[in-house]
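>>> Pasting the sequence and the predicted model now:
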Amino acid sequence: MIRIVVVDDHPVVRDGLRGMLDGQPDLVVVGEAENGRVALDVVARESPDVVLMDLRMPVLDGVGAIERLSATCPAIRVLVLTTYDEDHEIIRAVEAGATGCLLKDAPRDVLFDAVRSAARGEPVLAPKLTAKLLGRLRGPRPESLTDREVEVLGLVARGLTNRAIGRELAISEATVKTHLVHAFTKLDVDDRTAAVTVALERGLLRLKRR
């Protein structure tokens, strides 16, 4: 019997997963958690074979929880189950120690097989995600950010609006937007938060202590 802990901040999702998984003769949900911090306690108590982990949660997110589980319980397999297919989040989860990743719209049979594969220590990745990540790896190397783009992202990280950034750098708000669009394209992201996150991860941006 494969013992599973389900980690998701939505009770309806947890209930649905429990209902599906418990219906399989070789799968059983032994615990649930609404965030990464609670998950650490539940996993320590239940010693599951597989943890189904959401990524975006309050208190402690999925990547943070995976990092801690990898350090304290390396034999436990973590299978990410997420709504989002953003490359950088999937890569962060795998680098943190996740065995694999599925999207929440995966058919139930695919989910069951993925849990069984994860329990055996076999890597699991949704076909859609495999195609995206391979495309990213095979694509041209990303361009470096210009000094001005780094400056703009640094001010974004400090919480400044586009207008405030323009005042700080003595440029127009439209120019700030242009720099952000160029940075988004180079970093392959769609929003300000993701741009700062990826730039920090790649060492392109370093936040100054204030």
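That came in fine, so what should we check first? Not measured: the values here are computed from a predicted model. Residues are numbered from 1 along each chain as shown.

>>> from here on, contacts and neighbour counts on C-alpha atoms
Fine.

>>> ok so V80 is a strand residue?
Yes - looking at V80 with DSSP: H, G, I helix; E, B strand; the rest coil, it is inside a strand.

>>> Count the neighbours of it for me.
Using other CA atoms under 10 Å, V80 has 27 other residues around it.

>>> what residues are up against V156?
By CA atoms under 8 Å, 6 or more residues apart in numbering, V156 lies in contact with 162, 165, 192, 196.

>>> from those residues, which would you call buried?
By neighbour count, with 16 or more other CA atoms under 10 Å, the contacts of V156 hold 162, 165, 196 as buried.

>>> Identify those among those residues that sit within helices.
Residues of the buried ones among the contacts of V156 located in helices (DSSP state H): 162, 165, 196.

>>> Okay, one more to line up with it:
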Amino acid sequence: MSRRDEIIDVALRLFAEQGYQATTITQIEAAAGLSPGAGGLYRHIGSKRELLVAAFDRVIDSRRAAQQAPGIAEPADPRTAISIAGRAFLGYVAADRDLYRLVLRGGADLPVDLTDLYQRLFQPGFDEVAGWLTQLAAGRRDFDAAAVAAVALSSLCYFAISEFTYGCPPGDIAQERFLAAWTDGLLAQLGARP
């Protein structure tokens, strides 16, 4: 990991904890092990806003790389495939926890175009899952893959966000139990036997 990446990580963590507006360059420098107020941060990045944009871009690039990486063979059993997909999505959210916390904490106050961020960061995932669900639905014309994908991914997001925001999952349901019910719900939508 480069020094620039370390600084971006520190900045994103502080932005998530304190809010973007409340976090100062001096605080970021101190937390990153640079001399506070000496301007050392500017050798690695041009501004506080650039730190924020770099953090978002890094997550977007990481997601694109993961989508393009050769995957393992997809299980023939839809239940297993859906369960693996749910766990993978929760893993993405967990890996990007500070980004989610930041957007939830003060999205409207961030100096970025949130619509553009959504289109670049989140919409591709919804589109990919909708395409995958269409394949699993085996050509059913009455199947609304985009709506089912939106409901499925939104429920996973809320589960993860509830855990790191409130310290407990929704309904105090353990992750394994939630994923089992989530998988059964998707199988039912697909017309498969849960």
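Yep, that arrived. Keep in mind the model is a prediction, meaning the values are calculated, not measured.

>>> what's the TM-score for these two chains?
Aligned and superposed, the two chains score 0.23 in TM-score terms (TM-score structural alignment, normalised by the length of structure 2); 86 aligned residues with a CA RMSD of 6.1 Å.

>>> and the top helix by length along structure 1, what other elements does it pack with?
Longest helix in structure 1 by number of residues (criterion: DSSP H): helix 173-187. Helices and strands touching helix 173-187 of structure 1, by 3 or more CA pairs under 8 Å, 6 or more residues apart in numbering; DSSP states H and E, are helix 147-157, helix 162-169, helix 192-201.

>>> Strands of structure 1, start to end?
Using DSSP state E, the strands found in structure 1 span residues 2-7, 27-33, 50-53, 77-82, 100-103, 124-125.

>>> for structure 2, same thing?
Under DSSP E, structure 2 gives no strands.

>>> Quick one: the helices in it, in order.
So, for structure 2 - with DSSP H - the helices run 3-18, 25-31, 48-68, 78-95, 97-106, 114-121, 123-136, 145-166, 175-190.

>>> I'd assumed L187 was in contact with L136 of structure 2.
No - using CA atoms under 8 Å, L136 of structure 2 is not in contact with L187; the gap is 9.4 Å.

>>> Overlap in contacts, these two.
Counting by CA under 8 Å, 6+ apart, the shared contacts of L136 of structure 2 and L187 are P78.

>>> related to what we said a few turns ago, what's the closest of the strands of structure 1 to L153 of structure 1?
Minimum separation from L153 of structure 1 across the strands of structure 1 (CA to CA) falls at strand 77-82, 27.0 Å.

>>> buried set for that closest one?
Buried residues in strand 77-82 of structure 1, counted by 16+ other CA under 10 Å: 77-82.

>>> what angle do it and strand 2-7 make?
40 degrees (axes from the mean of the first three to the mean of the last three CA atoms, to 10 degrees).

>>> what about A188 of structure 2, how many neighbours?
With neighbours defined by other CA under 10 Å, the count for A188 of structure 2 comes to 12.

>>> And for Y118 of structure 2?
11.

>>> do the same with the one 3 residues further on
L121 of structure 2 is flanked by 18 other residues according to other CA under 10 Å.

>>> Could you dump the buried ones among the contacts of V156 of structure 1 into JSON lines and include distance to E32 of structure 1?
As requested, the buried ones among the contacts of V156 of structure 1 are exported to JSON lines (distance: CA to CA, whole Å):
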{"residue": "N162", "distance to E32 of structure 1": "41"}
{"residue": "I165", "distance to E32 of structure 1": "43"}
{"residue": "V196", "distance to E32 of structure 1": "32"}
